[in-house]
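1. Make a model of this:
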Amino acid sequence: MAMFDDIRASLAPPHPAGRPFIMGGLIAALLGVAIGHWLIWLGLMFTLFCLYFFRDPERVPPARPGAIVAPADGRIVSMGLSAPPPELGLGAEPRWRVSIFLSVLNVHVNRMPLDGVVTRIAYRHGAFVSASLDKASTSNERNALAIRVASGQEIAVVQIAGLIARRILCGVREGDPVRTGERFGIIRFGSRTDLYLPDGLRPLVAEGQTMIGGETVIAEMLP
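-> Below you'll find the model as predicted:
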């Protein structure tokens, strides 16, 4: 059953952000009919890569009140106490940060970690060092979101560009109500997503663990 689930996820329809790239690959393949067979194969290989990279499988959030789920697929590369991005205005008090690295093989659609309301979105230009490095959280180009949950506490999710990622897309606005596991954006071609937990909350996961966006429970809100 797990094997069929993996196959189904790999064949999931692409995210709308991938359509221009997929169309570009198909057009290149068609042009290859007139230019040369090498372009046909190049166009088809690029199209297949984009279909895989931009796949957008359905996810089922856990039916656990207060569960904070992973905002992205990938591997946890670092965990520790760190202040949220200053542009969000959440203060300088360190809180637990869970950093998830997404390789080009991971699903790159970002998902909301918990029900709430988006209170602030702030984009910051920066560098494009490897997203697997710890300094990527502070040095790289990023898009940060603050989300107020039912308890009145705020969590932060940060989309971070990587070495070859050059485009961060966010589909929500300040004031939007959001639901756990709901899609809110995508980062193209290798990236990182940081999750800052509310004050006093500790993660239930470990460094090196693999996350499934919208499903893996990272922490639970205190009752």
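2. going forward, measure contacts between C-alpha atoms and count neighbours the same way
-> Noted.
3. Give the helix, strand or coil label for Met23.
-> Assigned by DSSP: H, G, I helix; E, B strand; the rest coil, the conformation of Met23 is helix.
4. which stretch of helix or strand covers the closest residue to it other than its chain neighbours?
-> Once flanking residues are discounted, Met23 sits nearest to Thr47: 7.7 Å by Cα to Cα, 6 or more residues apart in numbering. Per DSSP states H and E, Thr47 falls inside helix 37-53.
5. buried ones in that helix?
-> 39-40, 43-44, 46-47, 49-53 (16 or more other Cα atoms under 10 Å).
6. Outside of whichever helix or strand comes after that helix itself, which residues are in contact with it?
-> Using DSSP H and E, the helix or strand that directly follows helix 37-53 along the chain is strand 67-69. Strand 67-69 is contacted by residues 61, 112-114, 180-181, 213-221 when judged by Cα atoms under 8 Å, 6 or more residues apart in numbering.
7. So which of these is surrounded by the most neighbours?
-> For those, neighbours were counted using other Cα atoms under 10 Å, and Pro113 has the most, 32 neighbours in all.
8. Correct me if wrong: that residue contacts Glu215.
-> No - between Pro113 and Glu215 there is no contact under Cα atoms under 8 Å: 9.0 Å.
9. List the buried residues of stretch 98-116.
-> 98-104, 106-116.
10. can you pull out the helices in the chain?
-> Taking DSSP state H as the test, the helices found in the chain are 2-10, 19-35, 37-53, 136-139.
11. Please generate a structure for the following sequence too, so the two can be compared:
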Amino acid sequence: MFHKEGYKIMILTALILIAINVVTYSLIDLYWLKFAILVASVLFFLLIVQFFRNPKRPTIHNNEHVVSPVDGKVVVIEEVFEKEYFKDKRLQVSIFMSPLNVHVTRHPVGGKVKFSKYHPGKFLVAWHPKSSEENERTTVVVENEVAGEVLYRQIAGALAKRIVNYAEEGTEVVQGSDSGFIKFGSRVDVFLPIGTKVRVGINDKVKGGVSVIADVVS
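-> So this is what the prediction gives:
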């Protein structure tokens, strides 16, 4: 199963690669070179295809849990001052996605979307300290009676040239459901109330919509 954001890119890539191989076949006499270009084309197409995969995830809905919004590795767990929405101290959990990870973004909690905003910006590497403030990004806040307000931020990386965000203010969303997509590498930051019990550690690998990253304070 593939994400809808990938179909145009996959079709365009396939057409370009087919054209390259047709031209190669007609202009080049060396069989080994033709074969090498064909193999490289197939491998490149498979890389593109795997990037846009969208596996179904059996999210167990629980308002006391915050699930990981994306697949990747936990790279930050620290108290920070969140200056865009809360304007106070929050517990930040950051998850880095490599180009090989599934890049679907999922709602970490269910509830009502209170805030959703896109920010144009730079394309610093996703682990750069200033990437969360200077890179292209979107900020979304979802609220429910148990978790309160949970903020998550999609952040573009050096390769990610487009962030897709489906969250609209005022809508009700389901925990683990599709909230967007980040094309070609990046990271997502989750901001939780101080005192939230975190259930992951640095370098832990998590799965979007499945791995519980925190228990909220009720």
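12. Please name the nearest non-neighbouring residue to Ile27 of the first structure.
-> Per Cα to Cα, 6+ apart, closest to Ile27 of the first structure is Gly43, 7.4 Å.
13. Which position in the second structure pairs with Arg19 of the first structure?
-> Matched to the second structure by TM-score structural alignment, Arg19 of the first structure sits across from Tyr7.
14. how near is that match to Gln154 of the second structure?
-> 21 Å (Cα to Cα, to the nearest Å).
15. ok, these two, which is more surrounded?
-> Gln154 (28 against 13).
16. residue contacts, the aligned residue in the first structure for the more buried one?
-> Applying TM-score structural alignment, one finds that Gln154 of the second structure aligns to Gln159 in the first structure. Applying Cα under 8 Å, 6+ apart to Gln159 of the first structure gives the contacts 142-144, 168, 187, 191-194.
17. Most widely separated two among the contacts of strand 67-69 of the first structure?
-> The largest separation in those, counting by Cα to Cα, is between Gly213 and Met221 at 18.0 Å.
18. For the residue of the first structure most remote from its centre, give me its contacts.
-> Computed with Cα atoms, centre = their mean, the maximum C-alpha offset from the centroid of the first structure is found at Ala34, amounting to 39.4 Å. Applying Cα under 8 Å, 6+ apart to Ala34 of the first structure gives no contacts.
19. circling back to that earlier point, what is in contact with Pro113 and Glu215 of the first structure at once?
-> Joint contacts of Pro113 of the first structure and Glu215 (Cα under 8 Å, 6+ apart) are 69-70, 181.
20. Tell me the one of those nearest Val172 of the first structure?
-> Taking those together and measuring to Val172 of the first structure by Cα to Cα, the closest member is Gly181, at 13.5 Å.
21. Identify the residue spatially nearest to the closest one, adjacent ones excluded.
-> Closest residue in space to Gly181 of the first structure, ignoring its immediate chain neighbours: Gly214 at 4.1 Å, by Cα to Cα, 6+ apart.
22. Tell me the counterpart of that neighbour in the second structure.
-> Using TM-score structural alignment, Gly214 of the first structure sits opposite Gly209 in the second structure.
23. So which residues of the first structure form strands?
-> Secondary structure of the first structure, counting by DSSP state E: strands at 67-69, 74-82, 95-102, 109-111, 116-124, 142-148, 154-161, 168-170, 177-178, 183-187, 191-196, 210-211, 217-220.
24. Which one of those lies nearest to Pro14 of the first structure?
-> Between Pro14 of the first structure and the strands of the first structure, the tightest spacing by Cα to Cα is seen for strand 109-111, at 10.1 Å.
25. how much does the closest one stray from the second structure?
-> Superposed on the second structure, strand 109-111 of the first structure shows a mean distance to its aligned partners of 0.4 Å (mean Cα distance after the TM-score superposition for the first structure).
26. Who are the packing partners of that strand?
-> Where contact means 3 or more Cα pairs under 8 Å, 6 or more residues apart in numbering; DSSP states H and E, strand 109-111 of the first structure is packed against strand 183-187.
27. any residues touching the strand it packs on, and which ones?
-> By Cα under 8 Å, 6+ apart, the list of residues contacting strand 183-187 of the first structure reads 17, 108-112, 159-161, 165, 167-172.
28. List the contacts of the aligned partner of Phe51 of the second structure in the first structure.
-> The alignment partner of Phe51 of the second structure in the first structure, by TM-score structural alignment, is Phe53. Contacts for Phe53 of the first structure (Cα under 8 Å, 6+ apart) come out as 104-108, 189.
29. Could you export these as JSON lines, including distance to Gly89 of the first structure?
-> What follows is the contacts of Phe53 of the first structure, written out as JSON lines (distance: Cα to Cα, whole Å):
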{"residue": "Val104", "distance to Gly89 of the first structure": "32"}
{"residue": "Leu105", "distance to Gly89 of the first structure": "34"}
{"residue": "Asn106", "distance to Gly89 of the first structure": "31"}
{"residue": "Val107", "distance to Gly89 of the first structure": "30"}
{"residue": "His108", "distance to Gly89 of the first structure": "27"}
{"residue": "Phe189", "distance to Gly89 of the first structure": "29"}
